[in-house]
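Trainee: Starting from these lines, generate the structure:
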Amino acid sequence: MKARLDKLIILIAVCCCPLVVFSQYTLLGTVKNDKSLVMPETVVTLQQADSLVGMTLVDSKGRYKFTDLHKGKYTLSLSCPEYQPVEEIFDLTGDKRIVYVIYPVKNIQLKEVSIVADKSHLISHTANSDIFYLSAEARKKQNPYEALREIPKLVVNESDRSIKMVDGATPLILINGHKVNSGINSIDPKEVEAVEVINNPSARYLKDGVQCVVNIKMKQKTAAYQTYNMNTRHMIPVLFGYTGGYYELGNSKASLSLNASHFYFHHDDSEWNTIQQNTGYEKTAVSKKRSNISNPYVALNGDWICSPKDYLAMSAIYYHYSSKSEEEGGGILIQNKEREAYKSFVDNKSTSYVGSFNLYHKHTFHKSKTLETTLHLNMNGNDMKGIRKEEYPSLEYRNQYDFDNFRWSGGLELDYSFDWLGQNFDFGSYTRFLKDRIKQISAGYPTFYHREWSEYAYVSMNGNIKSSFFYMLSLGTDLIFKKAGEVKHDYSKLTAAVSGTYKFNGIHSVRLNYNLSNLSPEVMYLNPYNTSTDSLEVTRGNPFLMPARNHIFRFCYMYNQHGFYVEPFVKYRLSVDRIVPIGYTEDNIYTQTYKNTDTFRQLDAGINMNYNNQKWGGVGGNIGYDTHFYTHQHGKGSLYVNLNTYGHYKRLSWNLYGNYRPFSYGVNNKRKHYGSESELTVTWRVNKHLGIIGNMRYLLGTLGYDSTTHEGTYYNFSSGRMKDRSFCFSLGFNYYMQGKNFKYRNRKSLQSTESGIKL
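Mentor: Below is the predicted model:
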């Protein structure tokens, strides 16, 4: 089956490559005022460099059109008596349609805000992505998280500084097509040109299993002086909080920036009830747990324009994460018809760190031919220490553990991009190595080593036929040489991404995607030694594991008009050799390990919806039904809902969101969820620099779950409630400042390729 799918992918690529394309393009669109009325006096001018390409008046329906245009950079200008002039610079790489809204001069307060064409109701489509534009109101926000709320496909959690897709997936964040390492805190919303949501990324990103990408496109930057911002938020009473700051200093040739943040949880309390059953015993437990988390982060970034054709950027990153938890409780153990009460105590400490250095170089041979080179070097570790005690009348169980884990890793990325016959081609490679060491000091196990060297190569082509059909073809292959303990694996895996989008007009579009990716097992799944501290359970990895292969098909219809965005979709996923936990019982001890199962299928159908109104805000969300099919099991389905609404009134703005998924499933596991991630955020903009923020989180009740595992004779039921994650109120502020006469140029931020080693 796998061989047939691979052959089908290659056949599709071969058949689609000779598509005939055109080298001359058309630019068209409409111009109306803020009341959707045509202004026949509007003059539309198109220039290329210092040359006038064309000039026209809009027709009776507000339309303009320029034909027989060649690829290149153009400047489009709009002029109408008593209306604010508009000017936009853009690259023309195919037929293009741009809709503008112009505003009366009398409604503009030039000292406070400069208003340009509002394109927030315009959504552009490519073969595998949708491009959204921020509204004028969103551009006034003091941080990017507030501004990005109105993008239909995103769920923004301002408290956690996180961005997710409406289906819960975590996207790779890019800025101007580049990976970022310090989040998006430093972004000024008014400098955002567009937000591109990529549902089916090319093979360039498939090596690491990336399934979605958010690319934030910033305006072209020509110079820099200084800018800084600070934001902080803390729960009342102080149980969790976040503080971050950013500073940049530079000139037209170089810049240096420092980004730092700290997130913490203090006395995060939870309660747990557990039942374990197997042949010959039953064990119940009730416990209370208190956790503390600290997560500081600092990144130093620099860049330098060496010459008109060469650009350098670097970053040095340090990330630290520490957690400590204490758990006290007790219960009853019934074994061989004997009943004993016991007391338990657990103390865990874990400290992780990541140090990373990244160097980037871009050489431009020609405006359509570039070579990018990126070097990554990473050093990270994890120390885990703890003790678990259970006191019975007849004995005392004691398990003290001490792990010392360490990883070296690095890589070299090469990417060459060029245009040919009106199409864009992209090919490159990624050479990566890593070396893991897991040393369990307390148990005396032999040190576990994991080494891996991989060579990944890819090629992509994307373009369009006329102005209606957009396509993307992408293939990659991964050669992997690894050794997990004494087990050696050398193999190759194919990746692929194919997308096609057909635009009926500016309102209706359809898209079909196919994606093939591989998910390699983490080192925690390969380590063959026991990592459990439970007296009745053993947890260990399997060094023979292979990567899982995921085939994803997605079809959607897209409607966009008058602020309404509607996207019904259906998605089918086939996972081959999926890594899942399995277990068996021996001498009344339940052992859990992992294996590559046969197949797993998932069918997901739903609808994404959003309405954006310039006068007050918007409302959006999605609803769907997700069904999992495991081997030799009936389908297990679950409803999910995500809703959000945002708005503004004068200096006040707000955002309310929540999600609901009552159940989730594994092969032998069912989990019932209580409460959910939900929050209400209200911001009062004191002035253009300072905003006061109030936040209420976990509005749908106390966070928790009931989990049931049943495998053979083994049964486990666990119920937990996060006592402090319910109706949490926090207060904070955001302060943003730029130096006078601040101008911009493109800047590269690099991302660490490591998230750290941890069991």
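Trainee: Could you use CA atoms for every contact and neighbour count after this?
Mentor: Will do.
Trainee: so which strand or helix has the nearest residue to T501 once chain neighbours are set aside?
Mentor: Of all residues not flanking T501 in the chain, R511 sits nearest, at 4.3 Å (C-alpha to C-alpha, 6 or more residues apart in numbering). Element membership of R511 [criterion: DSSP states H and E] is strand 508-519.
Trainee: still on that earlier bit, and for the residue nearest to T501, the neighbour number?
Mentor: Using other C-alpha atoms under 10 Å, R511 has 23 neighbouring residues.
Trainee: this one next, for a side-by-side:
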Amino acid sequence: MKLFRLIIFLLLASLSSYSQSEIRGTITDSSNTAIEFANVILTDKKNEIITGTVTDESGGFKLLVRDGNYKLSISYIGYTTIDKDLAINDNIKLDKIILTLSENNLDEVVIKGNKPLIERKIDRIVFNVDNSISALGGDGIDVLTVTPGIRVVNDKISMIGRSNMGVMINEKIINLSGDDLVTFIRNLNSDDIKRIEVITNPSAKYDAEGNGGLINIVTKKQRNDSYNWSITNSLSKSEKSIYRGGASFNYKKDKLTLASRIGYSKGSLEPFQKYVLTYPNYIWEEENNKRNYLNSIRGGLSVDYSISPKTNIGGEYSFSDSKPIVKSNNVSRIYSPSKVLDSLISNDSRIQQDTKNHSLNLYSTVKLDTLGTQINFNIDYLNYNKKINNTFFTNSFFSNGEIKPNSFFSANNLSDLDINIFSSKLDLILPTKWIDLEFGGKLTFTNNESDIAFFNNTSGISVLDPSKTNAFTYEENLQALYISGTKYFSNRVSLNVGLRGEFTQTQGVSKELNQTNTNDYFELFPSLYFNYVIKDYKILTFNYNRRINRPKYNNLNPFQFFTNSYNVTQGNPFLAPSFANNFELSYIYKNASYSSLYCNYTTNGVDQVTFVSPDSIIQNVIPTNFYNQIDVGIFQWYSFKLASFWENTIDASLFYSKTDSDIPSIVQGVDSWSSSINTNSSFVLDANQRFKAQLGFTYQSPSLSGSYKLSSFYQLTFGIKGSFFNKTLTAAINAYDILKTDEKTFTQVVNGIRQENFDYRDLRRIRFSMKYNFGKAIKSKKIKTSNEEEKKRL
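Mentor: Prediction:
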């Protein structure tokens, strides 16, 4: 009954506010530079304040008032106040308001806006970095560690309640993943980050690909007529060592802005895996000792040029070249049900990879007026090439260690994956008197060439096996259109509704099988946000969207890739997309507490299934559409200070997951209640704020990972950081997984055979890192004046 009354109240409040009008405007100084944090106050004839706000980073403001006569006052420290009389009977767009310096202007004025720690915008949570001591003197990873709804564990960034996510810088997607993405973010100084925006359910203007959220890292504007360098080095020590180094350079003069980066990684890890398969008549236990060698270089260059105050053009090129090597020794022991050793199988392999990635983005931005009307155009090209050379040999032994006759087998498996993606995107932002509109479209053309070859080397002579060799071609074309509108009914009630349509055509051709698979489909992806400000410190938001997960390109080739003589990975050309419907009800309290109740429902889900049978020792891993999954959970994040030098963030979640299988006779459905907790404490150790310590703890109870049951795990971390030489040099020591407890076991039952996979990724380590920043102002005469989601599937 109370909920019903609340809904009726919100509807009445929305309807009653239609008589209100909207006042929009933009404030700049005499050099056409936007003024942020300017005060905008509206008073009536009695000089009583009716409403007010402060300008955003673009100098814009918006007020909602009832029709009538008012006085608008614009003020900012060091500038002359401007008053305007307004007669309001309809929505109004004011001409650009230019503030001039006051004759009594101070020689130097330092302005610091007192923004709350967290805010709510219509489609995102905003974390204001300057208000957090946890981010003081750190890097981008330090900031994400304390951002509400975000988890950073073992340099892996994730979003609570989401299976994956993307990262943007100033609304442009970062075309990096894994270690490259973490290294890029770690090279960002926290002092250069203005805010973090967490988008749990992206709206219709974003690509529908991927059942995940988005993080938008908004940086502070680079100082005009200046350049700066940043040089980083780190050494991580676990069982083995990994060195990472890099440098970045930024330059801004007049209308030109340049940014470049280069990075290098080299070293190795020693992960350990153990598999136990319980067959009806025997038990298979396999230990896999690996050594992963890393060797990669990456870089990028971006250019932005202001043709005029309203038009910018630019581009970005990025590349990576990685040549990892994986050496492994697998020992499989076959036992009777009573644990009597029957035989052993030894497999040694060397997997050599060569992965190259080149991407190019060209863009233009045209602002058509001072009120936000804007056209954005992007063209993107990506080339991704991955070559794998896997050489392995296998021997079988009796229980006494004697080799079995004729059991030796040796082979060489080669694969070559080449992907080319071209896309173009056009977006239009159109504020109107009644509603703020965004609409646009995107075209994407993908070509994927995948070749696999198998050579039998057992006789000492390399012989091609045509039955295990194939050439596969896959083409995918996509056309998308979207429209999104935001309506502010009042200062307290707002609504965003969007709809995106995507038409996809695919064709896969297997040369050796003489098989062609085509699939054409059109899908709609709606999104909705409803925002209600109960009071200034109480904000309630409901949001919904629908998403799609298309198959990864390398999962579509139907032929087999042998990791060893009895473990085979095989693609599936019949893979279809999976879909997700995501719901969230969130609540912000006093700008320091964030609560979320969420529900995600996935249909036609894809998972890697290890198909086994009692009659064969072959383990065939095939990606398969076979399950529907529902996740329901509650999440709570809270930030508080125990002292001026001691800040804490803590988040906890309780959730239920259930996976229903479409093939229960082969893979059974599973369900689980689970919980997690994550804490981070930051300590400023000196009065000058040059030294800081951090202590972190993460715990995850048993849960589900797709169709697998996942064991509990936890991790303790500690770090200390210091700044030297006027904060130009930063040095840090961090310890990860101190107790060596971040060990995971995945369990699944296939054809009545229980599979247990134990996995430890060599996570306990100490990392030593240093960063040196330097720059200089440039003397200058003042002059007044779209393939991103596809990359996740690689």
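Trainee: now what about the TM-score between them?
Mentor: The TM-score (TM-score structural alignment, normalised by the length of the first structure) is 0.80; 681 aligned residues with a C-alpha RMSD of 3.9 Å.
Trainee: so what corresponds to N470 of the second structure in the first structure?
Mentor: By TM-score structural alignment, N470 of the second structure lines up with P446 in the first structure.
Trainee: same thing with S248 of the second structure?
Mentor: Mapped onto the first structure by TM-score structural alignment, S248 of the second structure lines up with Y246.
Trainee: do you know how far its match is from S124 of the first structure?
Mentor: Using C-alpha to C-alpha, to the nearest Å, we find Y246 of the first structure at a distance of 32 Å from S124 of the first structure.
Trainee: More neighbours: which of the two?
Mentor: Between Y246 of the first structure and S124, counted using other C-alpha under 10 Å, the more crowded position is Y246 (20 against 17).
Trainee: Go ahead and confirm that one touches M230.
Mentor: Yes. Y246 of the first structure lies in contact with M230 (C-alpha atoms under 8 Å); the separation is 6.5 Å.
Trainee: circling back: show me what the residue nearest to T501 of the first structure lines up with in the second structure.
Mentor: Under the alignment (TM-score structural alignment), R511 of the first structure pairs with T541 of the second structure.
Trainee: contacting residues for that match?
Mentor: 529-532, 585-587 (C-alpha atoms under 8 Å, 6 or more residues apart in numbering).
Trainee: Using JSON lines, lay out those residues together with secondary structure, distance to K386 of the second structure and neighbour count.
Mentor: Formatted as JSON lines, the contacts of T541 of the second structure follow (DSSP: H, G, I helix; E, B strand; the rest coil; distance: C-alpha to C-alpha, whole Å; neighbours: other C-alpha atoms under 10 Å):
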{"residue": "Y529", "secondary structure": "strand", "distance to K386 of the second structure": "41", "neighbour count": "22"}
{"residue": "F530", "secondary structure": "strand", "distance to K386 of the second structure": "44", "neighbour count": "19"}
{"residue": "N531", "secondary structure": "strand", "distance to K386 of the second structure": "45", "neighbour count": "22"}
{"residue": "Y532", "secondary structure": "strand", "distance to K386 of the second structure": "49", "neighbour count": "20"}
{"residue": "L585", "secondary structure": "strand", "distance to K386 of the second structure": "42", "neighbour count": "17"}
{"residue": "S586", "secondary structure": "strand", "distance to K386 of the second structure": "42", "neighbour count": "20"}
{"residue": "Y587", "secondary structure": "strand", "distance to K386 of the second structure": "45", "neighbour count": "19"}
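Trainee: Which one of these is nearest to G752 of the second structure?
Mentor: Nearest to G752 of the second structure among the contacts of T541 of the second structure: L585, at 39.9 Å, using C-alpha to C-alpha.
Trainee: chain center to stretch 287-307 of the first structure: distance?
Mentor: With C-alpha atoms, centre = their mean, to the nearest Å as the basis, stretch 287-307 of the first structure stands 17 Å off its chain's centre.
Trainee: Quick one: average offset of that stretch versus the second structure, please.
Mentor: Here the mean offset of stretch 287-307 of the first structure against the second structure after fitting is 1.6 Å, by mean C-alpha distance after the TM-score superposition for the first structure.
Trainee: Report the buried residues of that stretch.
Mentor: For stretch 287-307 of the first structure, the neighbour count (16 or more other C-alpha atoms under 10 Å) marks 287-305 as buried.
Trainee: what about the strands in the stretch 651-794 of the second structure?
Mentor: 670-684, 691-700, 703-705, 708-710, 713-724, 729-736, 744-750, 753-760, 765-777 (DSSP state E, counting those that start in this stretch).
Trainee: my bad, should have said the stretch 151-300 of the first structure
Mentor: With DSSP E, counting those that start in this stretch as the criterion, the stretch 151-300 of the first structure has strands at 154-157, 162-165, 172-175, 178-179, 192-198, 213-218, 226-235, 240-250, 254-278, 281-307.
Trainee: out of the ones you listed, which comes closest to L19 of the first structure?
Mentor: Among the strands of the stretch 151-300 of the first structure, strand 192-198 sits nearest to L19 of the first structure (C-alpha to C-alpha), with 23.2 Å.
Trainee: Report the angle between the closest one and strand 213-218.
Mentor: Interaxial angle, strand 192-198 of the first structure versus strand 213-218 (axes from the mean of the first three to the mean of the last three C-alpha atoms, to 10 degrees): 170 degrees.
Trainee: In the first structure, what stretch matches stretch 356-366 of the second structure?
Mentor: Under TM-score structural alignment, stretch 356-366 of the second structure corresponds to residues 353-363 of the first structure.
Trainee: so how far does that stretch sit from its counterpart in the second structure?
Mentor: Mean deviation for stretch 353-363 of the first structure: 1.0 Å (mean C-alpha distance after the TM-score superposition for the first structure).
Trainee: quick one: the match of R511 of the first structure from N591 of the second structure, how far?
Mentor: Counting by C-alpha to C-alpha, the gap from T541 of the second structure to N591 of the second structure is 14 Å.
Trainee: re earlier: just give me the neighbour total for the match of N470 of the second structure.
Mentor: Neighbours around P446 of the first structure, by other C-alpha under 10 Å: 12.
Trainee: Also A480 of the second structure?
Mentor: 20.
Trainee: where along the stretch 401-550 of the first structure do the strands fall?
Mentor: Using DSSP E, counting those that start in this stretch, the strands found in the stretch 401-550 of the first structure span residues 423-440, 448-465, 469-484, 487-503, 508-519, 537-539, 548-561.
Trainee: so what does the second one touch, helix or strand wise?
Mentor: Put plainly, it is strand 448-465 of the first structure. Here strand 448-465 of the first structure touches strand 423-440, strand 469-484, going by 3 or more C-alpha pairs under 8 Å, 6 or more residues apart in numbering; DSSP states H and E.
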